[in-house]
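Colleague: here are the coordinates; sequence isn't available:
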């Protein structure tokens, strides 16, 4: 193979339209632009979302929603999910390895939902008051 023999795959590139070359071409006279109107003229341009002077949709519709950067990397975990894990020490790394939280997670909040049947040590994770009581009742501890 030589650099001068390289060609694109067959059918991957179509030839450009040659407009305004007579009626037989199918793109003569108006050149595929239709009749009259702003789009038919050279320099006929309007910005994206422009509705001819009518208030555009993106300005008519009210602004809704807010995504806090603080809570974006925070995951919520429940007590019954810890039961399925076989680790005795629960921290952010073991939760990521178990697939209970995503890789981008920076903070985990443990809430009191379900029950805990074994003693575990929770380290470096925010634990609600109810969850802390449940962990200590099961013989575990919160660090």
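Modeller: In hand now; what should we look at? The structure displayed is predicted, hence computed values, not measured ones.
Colleague: going forward, measure contacts between C-alpha atoms and count neighbours the same way
Modeller: Will do.
Colleague: What is the lengthiest helix in the chain packed up against?
Modeller: In the chain, taking DSSP state H as the definition, the longest helix is helix 129-137. Under the contact criterion of 3 or more C-alpha pairs under 8 Å, 6 or more residues apart in numbering; DSSP states H and E, helix 129-137 touches strand 107-111, strand 141-142.
Colleague: another structure for you, compare them:
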């Protein structure tokens, strides 16, 4: 199984698991619709052991989101925003080459720290950079669209 960071695994569902996730996710979503402020109590049975668990609302929302993604056959990983990524993991998340990411890190566009000769990139900072970069791309496209309209270019 591929590793994301800090030992966290990327989970890719089989077709059977995706089907079960869709079914369970739909049931959990209906519970969430009825009362989003309260936690949920669930009964877990494994073999001859049965236990009742109380889940806080935030955990229920997280579980429902994970089940929805798994139900669509998507891979899922749970990682803390305080996690640090290697430069390769960060490059993969941004869908850029590692040398390009290193250039961004050296320019200070994305904060990082060095552990020996290796760079570590805080996930929260990387996600903030990604969101800002996407917003700037959309603004540039909107500006280009407005210019083409003004010039009557027919786009």
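Modeller: Looks like it arrived, so ask away. These figures come from a predicted structure and were not determined experimentally.
Colleague: Could I get the TM-score for this pair?
Modeller: The TM-score (TM-score structural alignment, normalised by the length of the first structure) is 0.22; 55 aligned residues with a C-alpha RMSD of 4.9 Å.
Colleague: what's the angle between the longest helix of the first structure and strand 107-111?
Modeller: 80 degrees (axes from the mean of the first three to the mean of the last three C-alpha atoms, to 10 degrees).
Colleague: Now do the buried residues in helix 129-137 of the first structure.
Modeller: Neighbour counts over helix 129-137 of the first structure (16 or more other C-alpha atoms under 10 Å) mark 131-135 as buried.
Colleague: Which residues belonging to the helix or strand harbouring residue 96 of the first structure are considered buried?
Modeller: Assigned by DSSP states H and E, residue 96 of the first structure falls within helix 92-98. Neighbour-count burial for helix 92-98 of the first structure flags 92, 94-95 (criterion: 16+ other C-alpha under 10 Å).
Colleague: re the thing from before, quick check: which of the helices and strands packed on helix 129-137 of the first structure is nearest to residue 127 of the first structure?
Modeller: strand 107-111 (4.7 Å; C-alpha to C-alpha).
Colleague: Where does residue 58 of the first structure sit: helix, strand or coil?
Modeller: helix (DSSP: H, G, I helix; E, B strand; the rest coil).
Colleague: Tell me the spacing between it and residue 129 of the first structure.
Modeller: 45 Å (C-alpha to C-alpha, to the nearest Å).
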